[in-house]
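A.B. asks: With the sequence up front, the predicted model follows.
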Amino acid sequence: MSTAMNFGSKSFQPRPPDKGSFPLDHFGECRRFKETFLRCLRENNFENASCRKQSKEYLECRMDRQLMAQEPLEKLGFGDLTDGQSEAKSAF
């Protein structure tokens, strides 16, 4: 049982987050989208179906800033809201 401190022998290899894990938005890059989505939920009695557009825009923001893996919006359940261009980029 050697407990020697060999700091130089191992190097840290960063890797992307596992599917389903989301890094925190430490710099608040998507705060505006998150707040819009949460406000929509409160105004609609937390019925998420009423806030799908805001949810899509929030996820697009996270993907654009590498806070989550890039996924086709159709795969995330927003196939009916896609029109070939990002609404999140033009909304604000």
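C.D. replies: Thanks, I have it.

A.B. asks: Every contact and neighbour count from this point should use C-alpha atoms.
C.D. replies: Noted.

A.B. asks: Helix or strand for the one residue sitting closest to the centre of the chain, just tell me which one.
C.D. replies: The chain has Arg62 as the residue nearest its centroid, 3.4 Å off, counting by Cα atoms, centre = their mean. Arg62 is located in helix 52-64, with elements delineated by DSSP states H and E.

A.B. asks: Can you mark which positions in that helix are buried?
C.D. replies: Within helix 52-64, the residues scored as buried using 16 or more other Cα atoms under 10 Å are Arg52, Lys53, Gln54, Ser55, Lys56, Glu57, Tyr58, Leu59, Glu60, Cys61, Arg62.

A.B. asks: take a look at this one as well, against the first:
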Amino acid sequence: MSTAMNFGSKSFQPRPPDKGSFPLDHFGECEHFKERFLKCLRDRRFENALCRSESRDYLQCRMDRRLMAQEPLEKLGFGDLTGGKSEAKTQV
């Protein structure tokens, strides 16, 4: 029982996330993109591979409004969707 009351033996050292902060969108600046992404997921039975362009658009909105760190889309896994290829995919 004495070990349960020994709070001072180890101190927790918090560390920041690897990619920096990911603040909430308090003003709803990217709400439209988020809703489009979530609707896509629901319509496609949560198969996220089918909603990659919506995911990319949402993350791009967050980066544009400084709600997350600026990263190249290729580094986030959207290299195959850059250069207008995604538009042709979404119109099929």
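C.D. replies: Looks like it came in fine. None of these values were measured; they are calculated from a predicted model.

A.B. asks: Not counting its neighbours along the chain, what's nearest the residue nearest to the centre of the first structure?
C.D. replies: Met68 (5.8 Å; Cα to Cα, 6 or more residues apart in numbering).

A.B. asks: and that neighbour, which of the three is it?
C.D. replies: Three-state assignment for Met68 of the first structure (DSSP: H, G, I helix; E, B strand; the rest coil): coil.

A.B. asks: hmm, back to that, next structured bit after the helix holding Arg62 of the first structure?
C.D. replies: Elements were assigned by DSSP H and E; along the chain past helix 52-64 of the first structure, the next helix or strand is helix 87-91.

A.B. asks: before we move on, back to that, Phe46 of the first structure versus the residue nearest to Arg62 of the first structure, what's the distance?
C.D. replies: Spatial separation of Met68 of the first structure from Phe46 of the first structure under the definition Cα to Cα, to the nearest Å is 24 Å.

A.B. asks: neighbour count winner among these two?
C.D. replies: When Met68 of the first structure and Phe46 are compared on other Cα atoms under 10 Å, the one with more neighbours turns out to be Met68, at 21 against 13.

A.B. asks: measure that one to Phe37 of the first structure for me?
C.D. replies: If you measure Met68 of the first structure against Phe37 of the first structure using Cα to Cα, the figure is 17 Å.
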